[in-house]
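J.: Got a predicted structure here, sequence first:
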Amino acid sequence: MSTVLDQYFEILNWAEHGPSALDGLRDIFAENVVMMHAGEMVQGREPAVDFHRDQAARWKESSHHWTTSVQADGSLTGKWSQAGLDLQGNGCSGSGEVSLALDSDGRISRLHLSLTGGTDRARLLIARHLEVWMITDATARAKAMEEIYTEDITIMEPEDVFVGREAISNYIDVVQRKAPPLSGRLVSHSQNKEFIHWSWSFGFPGNKTALGSEVLHLRGDLIEKIVIFSADSDVFTEGTR
């Protein structure tokens, strides 16, 4: 029997037929859907549809494959993969896990799609980095931090410096409690050897937006230093001190 999760990926597979092919997402997204997608986050039906149009525009052609499992509480989980050609005609792929919750009308109220594998190493590391900041359980977060941050990970904000997984986890607790973003979008990214540069846009209550970028310094497949650049640091640090 087809589930809403199946419908979701079936609609995505029609994306190459044009932006209007994704209009069907409106029928399966709740009005206030919360979507976390490979580390990015948006809230609301129209922002979620626009997000998928933007994602589809980055592929020349692609196809999704997935599995679906129904949990005892009615939520849906699965594994997904996507493969195809980027706009330059290069082969690219991604894969991960997906879970979603439904509202009383059977529409998607919360969708979490993680990126755990793929051809774009920089994008994969950015996704794992952002996922850490979404985890509310301290034990689960500690495990995720071990898989993406070195033990002596350093974060350099415009005003503060945090060193070590424990100090950064404590800071994440403060951010989640006092200044959680309402949205987070990756604008662009590139890699040069052991350095990744990526630009971001975060939205906060009161229609406030913070733009900025980060340089990630890698040690193997782990991040050992994060340097944050932003003229809007007062927006994303407001209330955390």
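T.: Good, I have the coordinates.
J.: Going by C-alpha atoms from here, please, whenever you check contacts or count neighbours.
T.: OK.
J.: In contact with the residue nearest the centre of the chain, which residues are there?
T.: When C-alpha atoms, centre = their mean is applied to the chain, the residue found nearest the centroid is Gly39 (1.6 Å). Taking C-alpha atoms under 8 Å, 6 or more residues apart in numbering as the criterion, Gly39 is in contact with 114-115, 126-131.
J.: before we go on, here's another structure to hold up against the first:
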Amino acid sequence: MKQEAAGRVRRPRPESLDFRPGSTSNRSLRPAVHDETALNELLALFTADATVEIGPEPARGDKAVAALYRAHLADHAEMKHFWKTTVFDDGTLRAEWVCAARKTDGGLITVAGVEHATLDAQGLISHLHNEFTRLPG
């Protein structure tokens, strides 16, 4: 991990998840369910002071964002995400995504949405807002 001037530790971002302006990508993320390395790769996409709006209350800061994703993933035994991401020159990102999952109780769900994100100068997500196009079910 890289140390930043203000004493924060910056997690290295996996090159496979590098966002570049003007790019469009179609990727599936290695599942972070029960895989700490994959979860850390996901969390490395965010700034330390990022705001994530997925549920009813926004998560602000790296500890709250990590807690949000850990709580979400704890309820799933398996999941597979696919998305199409477009990064724009103005530092914003749009990702259309779909997910199929098996919950820890054995139930099956599908869910889909569109995420809108603002990127900082290093290409990390500083703000993410999700709009569900298909609610979990």
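T.: Noted; the coordinates are in hand. Worth saying up front: this structure is predicted, and the values here are computed from it rather than measured.
J.: and the contacts of Gly39 of structure 1, which are buried?
T.: 114-115, 126-129, 131 (16 or more other C-alpha atoms under 10 Å).
J.: sorry, back to before: among the contacts of Gly39 of structure 1, name the ones in helices.
T.: 126-131 (DSSP state H).
J.: of these, closest to Ala21 of structure 1?
T.: Ala127 (26.5 Å; C-alpha to C-alpha).
J.: The closest residue to the closest one other than its chain neighbours and Asp27 of structure 1, how far apart?
T.: Of all residues not flanking Ala127 of structure 1 in the chain, Gly39 sits nearest, at 4.5 Å (C-alpha to C-alpha, 6 or more residues apart in numbering). The gap separating Gly39 of structure 1 from Asp27 of structure 1 is 24 Å, by C-alpha to C-alpha, to the nearest Å.
J.: circling back: looking at the ones in helices among the contacts of Gly39 of structure 1, spot the one nearest Met156 of structure 1.
T.: Among these, and counting by C-alpha to C-alpha, the member closest to Met156 of structure 1 is His129, at 14.8 Å.
J.: And the strands in structure 1, which stretches?
T.: 29-37, 40-43, 59-66, 69-70, 76-86, 91-102, 108-113, 117-118, 149-156, 161-163, 183-192, 195-204, 208-219, 222-229 (DSSP state E).
J.: Let's have these in JSON lines, adding distance to Asn170 of structure 1 and mean neighbour count.
T.: What follows is the strands of structure 1, written out as JSON lines (distance: least, C-alpha to C-alpha, whole Å; neighbours: other C-alpha atoms under 10 Å):
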{"stretch": "strand 29-37", "distance to Asn170 of structure 1": "22", "mean neighbour count": "21"}
{"stretch": "strand 40-43", "distance to Asn170 of structure 1": "22", "mean neighbour count": "22"}
{"stretch": "strand 59-66", "distance to Asn170 of structure 1": "36", "mean neighbour count": "17"}
{"stretch": "strand 69-70", "distance to Asn170 of structure 1": "34", "mean neighbour count": "14"}
{"stretch": "strand 76-86", "distance to Asn170 of structure 1": "30", "mean neighbour count": "18"}
{"stretch": "strand 91-102", "distance to Asn170 of structure 1": "27", "mean neighbour count": "18"}
{"stretch": "strand 108-113", "distance to Asn170 of structure 1": "24", "mean neighbour count": "22"}
{"stretch": "strand 117-118", "distance to Asn170 of structure 1": "28", "mean neighbour count": "16"}
{"stretch": "strand 149-156", "distance to Asn170 of structure 1": "13", "mean neighbour count": "19"}
{"stretch": "strand 161-163", "distance to Asn170 of structure 1": "10", "mean neighbour count": "15"}
{"stretch": "strand 183-192", "distance to Asn170 of structure 1": "21", "mean neighbour count": "15"}
{"stretch": "strand 195-204", "distance to Asn170 of structure 1": "21", "mean neighbour count": "18"}
{"stretch": "strand 208-219", "distance to Asn170 of structure 1": "20", "mean neighbour count": "18"}
{"stretch": "strand 222-229", "distance to Asn170 of structure 1": "16", "mean neighbour count": "20"}
